[in-house]
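Undergrad: Quick one, fold the following:
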Amino acid sequence: MADDSRTHVPQIRIPATYMRGGTSKGVFFRLQDLPESARSPGEARDRLLMRVIGSPDPYQKQIDGMGGATSSTSKTVILSKSESPDHDVDYLFGQVSIDKPFVDWSGNCGNLSAAVGPFAISNGLVDASRIPANGVATVRIWQANIGKTIISHVPITNGEVQETGDFELDGVTFPAAEVPVEFMDPADGAGAMFPTGNLVDELEVPGVGFLQATMINAGIPTIFLDAEQLGYTGTELQEAINGDAEALARFETIRAHGALRMGLIQDVAEAVNRQHTPKVAFVARPADYVSSSGKSIKASDVDLLVRALSMGKLHHAMMGTAAVAIGTAAAIPGTLVNLAAGGGDRSSVLFGHPSGTLRVGAEASKVDGQWTATKAIMSRSARVLMEGVVRVPGDSF
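TA: The predicted structure is shown next:
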């Protein structure tokens, strides 16, 4: 047998924690634990995270890594003590492409945001004086991807994060402790909440036609469409969309042209390397359907139905950032989301998604003719699944 010891670099060990946050899961790192070349943005960091997750994988299985071969499970988080005096922790999120060699840093993950506070407390990133022996710790998070503040309310028992509980979240199999998360000033980036200046636009998409669209920057840039105009009912589950290659291609074309209209890209060709943002979702008035778990959802149970795509596929539940966009758009009379919910003024909305239902609250107001949102809030849960070290070949980054 050939001696490979001189030609192949051994694996290295990097402290890491595998966590579920909301309906997503990802690999969490403390910035200080990363190899020195990966502590700052760049190719080394991206290559390391791709190798940890198991990308790029032409088989789209991520067998040789920690990823779960879906947009909800191909995620990485880097946390550090905040450099800002009014925040506790800096939070950087990397969405790892499954089959292509890149990490998308263009947006936040709202679901994993629920796990940031618990991780930060358990890993010494929050000052001990801010953690009660029993009660709720308020963790002030700086979301570095989009430059926004997130406030996480983490339950504490005997000085440690309380993970177990009876809070049930559709899309998550087992109950856990409730973690309310507030997304402050959720309009994404420095631009207007409605980058086109309109609550509803006519979006021209080659090969598709003219579509009504609400394009909003809140939580994450999102393009909301009318389900009926697309030939859908809003009751669809994953297979109805993900098993239809033509539908997926059509949604990607819509997403690219919406991104162009929102000013997120300068040419539609750029969309292929910006898969994480914007999101595409379609909305419909309430209707009866059976969720992916077999749970019966009645039209009377919800205010509207929403189906959203992430990284080119219909999401199994709802992205947390897209839920922020839903709640914010629902609070603004005249958007497609607001109209699907029956119109009028509302401070919260309960919507149906493929796995069940979710409530999100938002506060929006008009200032000098421009809509603005002060915050959006929803409850999630989080849990450590495994902690220790992750291994990668030493020459893979």
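Undergrad: rest of the way, CA atoms for contacts and neighbours
TA: OK.
Undergrad: now the helices: where do they sit in this protein?
TA: Assigned by DSSP state H, the chain shows helices spanning 43-53, 110-122, 227-230, 238-242, 245-261, 320-330, 336-340.
Undergrad: Please identify the most buried of those helices.
TA: Highest mean neighbour count among the helices of the chain (mean count of other CA atoms under 10 Å): helix 320-330, with a mean of 29.
Undergrad: Give me the angle between that helix and helix 110-122.
TA: Angular relation of helix 320-330 and helix 110-122 on a 0 to 180 degree scale: 120 degrees, by axes from the mean of the first three to the mean of the last three CA atoms, to 10 degrees.
Undergrad: could I get the helices of the chain as a markdown table with distance to Gly189?
TA: Shown next, in a markdown table, are the helices of the chain (distance: least, CA to CA, whole Å):
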| stretch | distance to Gly189 |
| --- | --- |
| helix 43-53 | 23 |
| helix 110-122 | 15 |
| helix 227-230 | 28 |
| helix 238-242 | 30 |
| helix 245-261 | 14 |
| helix 320-330 | 13 |
| helix 336-340 | 21 |
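Undergrad: Identify whichever of those helices lies nearest to Ser300.
TA: helix 336-340 (13.7 Å; CA to CA).
Undergrad: Now do the closest one: which elements does it pack against?
TA: Packing partners of helix 336-340 (3 or more CA pairs under 8 Å, 6 or more residues apart in numbering; DSSP states H and E): strand 209-218, strand 220-226, strand 279-284, strand 304-310, helix 320-330.
Undergrad: let's see this one next to it:
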Amino acid sequence: MTHAPQIKVPATYMRGGTSKGVFFRLQDLPQTAQLPGAARDALLLRVIGSPDPYGKQIDGMGGATSSTSKAVILARSSKEGHDVDYLFGQVAIDKAFVDWSGNCGNLSAAVGSFAISGGMVDPERIPENGIATVRIWQANIGKTIIAHVPITSGEVQETGEFALDGVTFPAAEVQLEFMDPAAAEDDGEGGSMFPTGHLIDDLDVPGIGTFKATMINAGIPTIFLNAADIGYTGTELQDAINRDAAALARFETIRAHGAVRMGLIKHVTEAARLQHTPKVAFVAPPAAYVSSSGKEVSSTDVDLLVRAMSMGKLHHAMMGTAAVAIGTAAAIPGTLVNLAAGGGSPSAVRFGHPSGTLRVGAQATFSNGEWSVCKAIMSRSARVLMEGWVRVPGDSF
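TA: Below is the predicted model:
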């Protein structure tokens, strides 16, 4: 029997924020994978090592968590006023499925660096020393991200002293601005920032209960619940939830019904094909806890506590897009996030997550009876882990 040999595809393995992923330039992909469709999805699934019934992704680049089962495709931008088009794929671990429905805020921190190093930014816009501003078109959600990338001697600077909870070693700080992060009214069904029209709703989940919920579409569609209403304190670490199969099933049911209320799907049975969105998060007022690294977090260190689910599991830190949702909701008086943070109109909050704390800011305004947010700001870091070629069997896509 004849077997197809492996092919090699130019790729870079990068950390961005608290996530890792395989980065490609669109022009470097095999011809059949340069367009959206089955061939592209099959290629990325094989690169990452999915679907894997063992849940380990041993035969691929994935790390068997939602934070490490990711792929990014970049190209020179076709959008006026932008440098690079950024397309993100969340690769399922145990299913043959790539979710293109949302962005990855963490990997957004690596996009500017990769774009500069990959020759996708005009050299005249890159200083010899200083900060390069990379204008990113986030193609999944149709939004602009501005990355401020440090440059030393004409090259991207990756080393530094910026510490990010959830990442072991310090690196250079990359500031991100998520412009107009909330969905616009003309984005389609469920497209407004508050798709139900309310800051707080009663979300009825048959067989489980009715919960107060803030459902917001900013950064990524997110369903916020009060921790106490679902039996938690907001100080939980991953094992408290991820080892509880019944809890995971409850969260998935809540997510499915919330997705229907947000207009993202028409029936709960469709939630399985939209694994990346929406997210479910629960909030609580400040409290002391010990993070997953053993670091003590005092109640005075944070404005509120947030825990978030990603791809069916409690995230080890916080998704960047969910952080945008947190910052946006916190800035708007009357949301569950805002109330957990003590109310008022904060321009920035520091929240506690399983790995530590994170600060995120948002600029919210109220006009003509509606809230809007012009941008959300946070700092991340990014680093190249490996570059060269990734190999896959030639008949796998």
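Undergrad: sorry, back to before: mind checking the helices of the first structure for the one nearest to Val77 of the first structure?
TA: helix 110-122 (8.3 Å).
Undergrad: and that closest one, which stretch of the second structure?
TA: The alignment of helix 110-122 of the first structure onto the second structure (TM-score structural alignment) spans residues 105-117.
Undergrad: Val154 of the first structure versus the residue nearest the centre of the first structure, what's the distance?
TA: The centroid of the first structure falls nearest to Cys109 when counting by CA atoms, centre = their mean (3.0 Å). If you measure Cys109 of the first structure against Val154 of the first structure using CA to CA, to the nearest Å, the figure is 18 Å.
Undergrad: circling back to that earlier point, return the most buried member of the helices and strands packed on helix 336-340 of the first structure.
TA: helix 320-330 (a mean of 29).
Undergrad: got the angle for that helix vs strand 304-310?
TA: 140 degrees.
Undergrad: quick one: contacts for Glu160 of the first structure?
TA: Ser122, Ala133 (CA atoms under 8 Å, 6 or more residues apart in numbering).
Undergrad: how close does it get to Asn123 of the first structure?
TA: Taken as CA to CA, the span from Glu160 of the first structure to Asn123 of the first structure is 11 Å.
Undergrad: Likewise for Asp4 of the first structure?
TA: Asp4 of the first structure is 38 Å from Asn123 of the first structure, by CA to CA.
Undergrad: Those two: which is more packed in?
TA: Remark: of Asp4 of the first structure and Asn123, Asn123 carries more neighbours, 14 against 8, as counted by other CA atoms under 10 Å.
Undergrad: ok, so what distance separates that one from Pro155 of the first structure?
TA: 16 Å.
Undergrad: same thing with Ser55 of the first structure?
TA: Using CA to CA, Ser55 of the first structure is found at 35 Å from Pro155 of the first structure.
Undergrad: higher neighbour count, those two?
TA: Legend: neighbour count by other CA under 10 Å for Ser55 of the first structure and Pro155, higher for Ser55 (30 against 24).
Undergrad: check contacts around the more buried one.
TA: Ser55 of the first structure touches Gln62, Gly65, Val96, Ser97, Ile98, Asp99, Lys100, Pro101, counting by CA under 8 Å, 6+ apart.
Undergrad: Only whichever of the residues you listed are buried, select them in PyMOL.
TA: Applying 16 or more other CA atoms under 10 Å to the contacts of Ser55 of the first structure, the buried members can be selected in PyMOL as follows:
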select buried, resi 62+65+96+97+98+99
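Undergrad: which ones among the contacts of Ser55 of the first structure are found in strands?
TA: With strands taken from DSSP state E, the overlap with the contacts of Ser55 of the first structure comprises Val96.
Undergrad: could the contacts of Ser55 of the first structure go into a markdown table alongside distance to Ile220 of the first structure?
TA: As requested, the contacts of Ser55 of the first structure are exported to a markdown table (distance: CA to CA, whole Å):
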| residue | distance to Ile220 of the first structure |
| --- | --- |
| Gln62 | 26 |
| Gly65 | 27 |
| Val96 | 17 |
| Ser97 | 18 |
| Ile98 | 21 |
| Asp99 | 23 |
| Lys100 | 22 |
| Pro101 | 23 |
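Undergrad: For Pro118 of the first structure, state which of the contacts of Ser55 of the first structure is nearest.
TA: Val96 (22.5 Å).
Undergrad: quick one, what contacts that closest one?
TA: Applying CA under 8 Å, 6+ apart to Val96 of the first structure gives the contacts Leu49, Met50, Ile53, Ser55, Ser74, Lys75, Thr76, Phe102, Val103, Asp104.
Undergrad: Spatially nearest residue to it (excluding sequence neighbours)?
TA: Excluding the flanking residues, the one nearest Val96 of the first structure by CA to CA, 6 or more residues apart in numbering is Val103, at 4.5 Å.
Undergrad: Can you give me the neighbour number for that neighbour?
TA: For Val103 of the first structure, using other CA under 10 Å, the count is 27.
Undergrad: That one and Thr76 touch, don't they?
TA: No. Val103 of the first structure sits out of contact with Thr76 when judged by CA atoms under 8 Å, with a separation of 9.3 Å.
Undergrad: Name the residues contacting each of these two.
TA: Residues within reach of Val103 of the first structure and of Thr76 at once, by CA under 8 Å, 6+ apart, are Leu49, Gly94, Gln95, Val96.
Undergrad: Quickly name whichever of these is closest to Ala287 of the first structure.
TA: The closest of these, once distances to Ala287 of the first structure are taken by CA to CA, is Gln95, at 32.8 Å.
Undergrad: Just tell me what the closest one corresponds to in the second structure.
TA: Residue pairing (TM-score structural alignment): Gln95 of the first structure is matched to Gln90 of the second structure.
Undergrad: How about the contacts made by that match?
TA: The neighbourhood of Gln90 of the second structure, defined by CA under 8 Å, 6+ apart, consists of Ser66, Ser69, Lys70, Ala71, Val98, Asp99, Trp100, His276.
Undergrad: Make CSV out of these and add distance to His353 of the second structure.
TA: Listed next are these as CSV, based on distance: CA to CA, whole Å:
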residue, distance to His353 of the second structure
Ser66, 16
Ser69, 21
Lys70, 21
Ala71, 25
Val98, 27
Asp99, 25
Trp100, 26
His276, 19
